[in-house]
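**Student:** can't give you the sequence, but here's the structure:
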C-alpha cells in the first residue's frame, strides 16, 4: 500500500508515478491511497494488516513517515514500513542509504531486506529520527510552510536566521535518567539515527538498530553560535566542538522555557517539559540492498 499526499503535486507526483511503474515491472501489486488531511497517513498505517498488504510505503517526507510509524505502532504491527523519499530533507533515506532515483527506490522496495529498528518516544508520540527542543524546535514551529514548498531547505535557513535574531534562547535543563546527570544547553536534540537535516552525519555509530538515543547538547546561544553550529553540522565536525556534548542513554528529561515546542522528525509533537526515551515498540523497515 502506497500512501501519498496529492498536494505534493508537480515533480513529486511524476517521481511517484515513475516509481510505481518500476514496481509494476518488478511484479509488485500496488494499492495507492491518497491523503486528504493531516493525520490520514497515520490512520491508513494503523488500519493496515498483513492480510491486505505486507508493506506500507510512505511517498513523502520525514513528517509523513512520522505519522506512519505512529499508526503502525498503534495497529497490528504486522506490516513493514517502506519509503519513496519525496520530502525536503529525506533524512531517513540518507540514514538507510536509499537513493531518490525511482528505479533504485523500486528495486529496494521489491527486493530489499526487512530489518527491525528501534523508535524514540517523546510524551507518548513516537519519532523515527530525532526529537529536539530549544532553537531547533523554534525554527520548525515557525517555518513558512508555503515557502518551504517552493524553496525547500531554503525556508529553514531563512527561518533559522530570523529566529537567531528574535529568539530568547531560554536555558534547557537536560537530565540523563540512566545516570542522573544534568546538563544545561541552548538546544537539545535526541538522535535515534546518526543524521540530522539531510545528509549531515552527527554521530558515527549507534543509529536505528541500537536501543539508545544520542542526546546532542549545543551549549552556547546567539546568532554567531547558530551559524557556527550550522557550519559544524555541514562539515561533519559538530560533535567535536568543545561546547557540544553528546550523551548516550535510553531516557532523558528536558525542562526550561515556558511551554516551549518540541519537534519530532520535523513536526511539533510536544511541549516542554518533556521526557524522551527509547520506545518499547519496534517496527520493521525495508532497507535497500547492500
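**Tutor:** Thanks, I have the structure now. Only a predicted model underlies this, so the values are computations on that prediction, with no experimental measurement involved. Numbering: from 1, shown residues only.
**Student:** drop to CA atoms for contacts and neighbour counts, all remaining ones
**Tutor:** Will do.
**Student:** okay, and residue 131 sits in which element?
**Tutor:** Per DSSP states H and E, residue 131 falls inside strand 130-134.
**Student:** show residues contacting that strand.
**Tutor:** Outside strand 130-134, the residues that touch it by C-alpha atoms under 8 Å, 6 or more residues apart in numbering are 120, 122, 169-170, 172, 186-193, 196, 260-265, 272, 276.
**Student:** again, but for stretch 271-283
**Tutor:** Contact partners of stretch 271-283, identified using C-alpha under 8 Å, 6+ apart, comprise 69, 72-73, 77, 80-81, 116-123, 126, 131, 133, 190, 211-213, 250-262.
**Student:** before we move on, back to that, tell me which of the contacts of strand 130-134 fall in strands.
**Tutor:** Among these, the members falling in strands (DSSP state E) are 120, 122, 172, 187-191, 196, 261-264, 276.
**Student:** shouldn't residue 182 be within a strand?
**Tutor:** Yes. Under DSSP: H, G, I helix; E, B strand; the rest coil, residue 182 sits within a strand.
**Student:** give me the number of residues near the nearest residue to it once chain neighbours are set aside?
**Tutor:** Spatial nearest neighbour of residue 182, chain neighbours left out: residue 175 (4.2 Å); criterion: C-alpha to C-alpha, 6 or more residues apart in numbering. When counting by other C-alpha atoms under 10 Å, one arrives at 19 neighbours for residue 175.
**Student:** residues in contact with residue 175?
**Tutor:** Neighbouring residues of residue 175 by C-alpha under 8 Å, 6+ apart: 181, 182, 183, 252, 253, 254.
**Student:** buried subset of those as a ChimeraX selection?
**Tutor:** Remark: buried members of those, expressed as a ChimeraX selection using 16 or more other C-alpha atoms under 10 Å:
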select :252,253,254
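**Student:** pull out the buried positions in stretch 181-193.
**Tutor:** Here stretch 181-193 shows 184, 185, 186, 187, 188, 189, 190, 191, 192, 193 as buried, counting by 16+ other C-alpha under 10 Å.
**Student:** TSV please, covering these and showing distance to residue 206.
**Tutor:** Listed next are these as TSV, based on distance: C-alpha to C-alpha, whole Å:
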residue	distance to residue 206
184	24
185	22
186	24
187	21
188	18
189	15
190	12
191	9
192	8
193	7
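**Student:** and of the residues you listed, the nearest to residue 200?
**Tutor:** Nearest to residue 200 among those, counting by C-alpha to C-alpha, is residue 193 at 11.2 Å.
**Student:** neighbours around the nearest residue to that closest one once chain neighbours are set aside, how many?
**Tutor:** Nearest residue to residue 193, sequence neighbours excluded (C-alpha to C-alpha, 6+ apart): residue 207, at 4.0 Å. Around residue 207 there are 21 other residues, counting by other C-alpha under 10 Å.
**Student:** below is an additional structure, to be compared with the one above:
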C-alpha cells in the first residue's frame, strides 16, 4: 500500500489523486485515508504512473537542471519548454494499437505521449476523459505548426481540451507499439530511459494507494474490502 506526500516539483500523481498540497493534510490522508487501486503503465519492463513520451518532452527534461527547479518550482517547466522548443527537430511516429487492431502513421511531430494517468508535466491533462484506473492509455501527438497554434495548444493543456485542436492527434488503446523515425529517447515520468521502438501496456489495479475520502480519481476494484 502506497502513501504519497507532495514533496516533488510537479506532483502530478498527487494532483491526479486529489491529494492536498499542504504537508500536514497529506500526512492526515496517509494516516486516515481510504484505499483505491490504480493502473500502472508499462514501457517494456519499466513501469510509469503518469506518462511516457518522445520528442519535445525529452528536451524539456534535459533542460530542467536542479538549480532551475529550485529557483522557479513548477514554473521551471515553462522555461525548459521554451528552451527545448527552439532546438526541436520534427519526427514521424507509427503506432500499432491493441496488438495490430489498427496502425497509424503521424508525420511532422513535435511530441507523442502515452499517458496512463491524468496529469503530467506540471499539471497538463492528457485528455478530458483520461483516468488512472480506466485500463486505457491516452495517446496524443502534437504536430509541427506555426508558433501561434502551439501557443493555443499550450493554453488548453490544463484541461486537456488541446486534443481537439487540428494539429493534435488523440486515440485511446489498451496496448500500443510505438516506432519513430528517427529512433528517439523516451521520457518516463520525468526520467529519460530507453528508446523507441517501445511497447506500452497497462497493468490493471496494480498499485494500492491511500487517497482522501470522497475522491473520484479512482476506486477500489479489488476482491477484499479496503481498510
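**Tutor:** Now that the structure is in, tell me what you want to look at. For clarity, every value in this text was computed on a predicted model and none was experimentally measured.
**Student:** residues in the first structure matched by stretch 50-61 of the second structure, start to end?
**Tutor:** Per TM-score structural alignment, the counterpart of stretch 50-61 of the second structure in the first structure is residues 129-140.
**Student:** and the spatially most central residue of the second structure, how far from residue 67 of the second structure?
**Tutor:** Residue closest to the average C-alpha location in the second structure (C-alpha atoms, centre = their mean): residue 51, at 2.6 Å. Taking C-alpha to C-alpha, to the nearest Å as the measure, residue 51 of the second structure falls 24 Å from residue 67 of the second structure.
**Student:** just residue 189 of the second structure next, same as before
**Tutor:** 19 Å.
**Student:** swap in residue 131 of the second structure?
**Tutor:** Distance of residue 131 of the second structure to residue 67 of the second structure, given as C-alpha to C-alpha: 32 Å.
**Student:** can you pull out the helices in the second structure?
**Tutor:** Per DSSP state H, the second structure carries helices over the ranges 12-16, 23-32, 56-63, 66-72, 76-86, 147-155.
**Student:** now the longest helix seen in the first structure, how far from the centre of its chain.
**Tutor:** Scanning the first structure for the longest helix, with DSSP H as the assignment, gives helix 10-25. Helix 10-25 of the first structure sits 23 Å away from the centroid of its parent chain (C-alpha atoms, centre = their mean, to the nearest Å).
**Student:** what does whichever helix or strand comes after that helix correspond to over in the second structure?
**Tutor:** Per DSSP H and E, the first helix or strand lying C-terminal to helix 10-25 of the first structure is strand 32-34. Under TM-score structural alignment, there is no match for strand 32-34 of the first structure anywhere in the second structure.
**Student:** and what of stretch 158-167 of the first structure?
**Tutor:** The aligned range for stretch 158-167 of the first structure is 79-88, by TM-score structural alignment.
**Student:** got the buried residues for that stretch?
**Tutor:** In stretch 79-88 of the second structure, counting by 16+ other C-alpha under 10 Å, buried: 79, 80, 81, 83, 84, 85, 88.
**Student:** and the first one, how far from residue 168 of the second structure?
**Tutor:** Relative to residue 168 of the second structure, residue 79 of the second structure is positioned 22 Å away (C-alpha to C-alpha).
**Student:** repeat for the fourth one
**Tutor:** Using C-alpha to C-alpha, one gets 21 Å for the distance from residue 83 of the second structure to residue 168 of the second structure.
**Student:** check the third one too.
**Tutor:** For residue 81 of the second structure, the distance to residue 168 of the second structure equals 18 Å [C-alpha to C-alpha].
**Student:** export the buried residues of stretch 79-88 of the second structure to a markdown table and tack on distance to residue 11 of the second structure?
**Tutor:** What follows is these, written out as a markdown table (distance: C-alpha to C-alpha, whole Å):
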| residue | distance to residue 11 of the second structure |
| --- | --- |
| 79 | 18 |
| 80 | 17 |
| 81 | 18 |
| 83 | 22 |
| 84 | 22 |
| 85 | 23 |
| 88 | 26 |
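**Student:** which strands or helices does the longest helix of the first structure pack on?
**Tutor:** Contact partners of helix 10-25 of the first structure among helices and strands, from 3 or more C-alpha pairs under 8 Å, 6 or more residues apart in numbering; DSSP states H and E: helix 102-111.
**Student:** how close does the helix it packs on sit to the second structure?
**Tutor:** Helix 102-111 of the first structure differs from its equivalent in the second structure by a mean of 1.4 Å after superposition (mean C-alpha distance after the TM-score superposition for the first structure).
**Student:** equivalent range in the second structure for that helix?
**Tutor:** Under TM-score structural alignment, helix 102-111 of the first structure corresponds to residues 23-32 of the second structure.
**Student:** ok, which of the helices of the second structure comes nearest residue 214 of the second structure?
**Tutor:** Closest to residue 214 of the second structure of these, according to C-alpha to C-alpha: helix 23-32, at 11.6 Å.
**Student:** quick one: buried residues of that closest one?
**Tutor:** With burial defined by 16+ other C-alpha under 10 Å, the residues of helix 23-32 of the second structure counted as buried are 26, 27, 29, 30.
**Student:** same question, stretch 177-189 of the second structure
**Tutor:** By neighbour count on 16+ other C-alpha under 10 Å, the buried set for stretch 177-189 of the second structure is 177, 178, 179, 180, 184, 185, 186, 187, 188, 189.
**Student:** enumerate every residue touching the first one.
**Tutor:** Remark: with contacts taken as C-alpha under 8 Å, 6+ apart, residue 177 of the second structure is in contact with 95, 96, 97, 99, 197, 198, 199, 200.
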